[in-house]
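Novice: Sequence and predicted structure below; questions after.
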Amino acid sequence: MALMITDDCINCDVCEPECPNDAISMGLEIYEIDPNKCTECVGHFEEPQCQLLCPVACIPFNPAWRESEDELRAKYERLEAAKAA
């Protein structure tokens, strides 16, 4: 499943540059994660980098966006193919 950023976000700017899929961007008030781009870092890292670095632990899994490991891997492959095109 994709990740999400909660209202506890303090806009510290740590997560955005660490996302290998450019899934994190500034929203109206706090950072947001585009679930269409979030692979939980599958294909890049063993763990989601944004979760590891977040100083306030405000990046849980998004229960509304459930995906299997295979689905995340397929999304990663699609995103990489689009970058290469």
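Specialist: Arrived safely, thanks for sending.
Novice: For the rest of this, base every contact and every neighbour count on C-alpha atoms.
Specialist: Fine.
Novice: so is Val56 in a helix, a strand, or just coil?
Specialist: Under the three-state scheme (DSSP: H, G, I helix; E, B strand; the rest coil), Val56 adopts coil.
Novice: Hmm, Cys12 and it touching each other?
Specialist: No - using CA atoms under 8 Å, Val56 makes no contact with Cys12, being 9.5 Å away.
Novice: residues touching the most centrally placed residue in the chain, list them.
Specialist: For the chain, Cys38 is the residue whose C-alpha lies nearest the centre (CA atoms, centre = their mean; 4.0 Å). Applying CA atoms under 8 Å, 6 or more residues apart in numbering, we find Cys38 in contact with 2-3, 21, 23.
Novice: got another, please set it beside the one above:
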Amino acid sequence: MSRPRTLRIDRIACTGHGLCAELLPELIDLDEWGYPILQDTAVPDRLRAHARRAVAACPVLALRTDDERT
């Protein structure tokens, strides 16, 4: 079993493009202003690739997973 991954949002860097919620709707919702709200910070193994894709697509690099450090 692999170690759990967590998803994090840098709320200061985020400008509310909403791309993360479009790419990872299983874990991210948007508030009424278009800013992301995490449903759960734990990323299940089945969504790990999708989470990495959402992180890579963030135009302001505000979305991160803890597995990026490796």
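Specialist: Arrived safely, thanks for sending. These figures come from a predicted structure and were not determined experimentally.
Novice: How close are the two chains, by TM-score?
Specialist: After superposition, the two chains reach a TM-score of 0.60 (TM-score structural alignment, normalised by the length of the second structure), with 59 aligned residues with a CA RMSD of 2.7 Å.
Novice: Measure how buried Pro25 of the second structure is and give me the count.
Specialist: For Pro25 of the second structure, the count of nearby residues is 14 (other CA atoms under 10 Å).
Novice: Pretty sure it sits in a helix.
Specialist: No - assignment of Pro25 of the second structure by three-state DSSP gives coil, placing it outside any helix.
Novice: any idea how far it is from Ile37 of the second structure?
Specialist: When distance is defined by CA to CA, to the nearest Å, Pro25 of the second structure is 10 Å away from Ile37 of the second structure.
Novice: Same question for Ala21 of the second structure.
Specialist: When CA to CA is applied, the distance between Ala21 of the second structure and Ile37 of the second structure equals 9 Å.
Novice: Which neighbours do these two have in common?
Specialist: Taking CA under 8 Å, 6+ apart as the contact criterion, the common neighbours of Ala21 of the second structure and Ile37 are 28-30.
Novice: Out of these, which sit inside strands?
Specialist: Secondary structure assignment by DSSP state E places 28-30 of these in strands.
Novice: Mind naming the longest helix for the second structure?
Specialist: Ordering each helix of the second structure by length in residues (DSSP state H) puts helix 48-57 first.
Novice: Give me the distance from that one to the chain's centre.
Specialist: Between the mean C-alpha point of helix 48-57 of the second structure and the mean C-alpha point of its chain there is a distance of 7 Å (CA atoms, centre = their mean, to the nearest Å).
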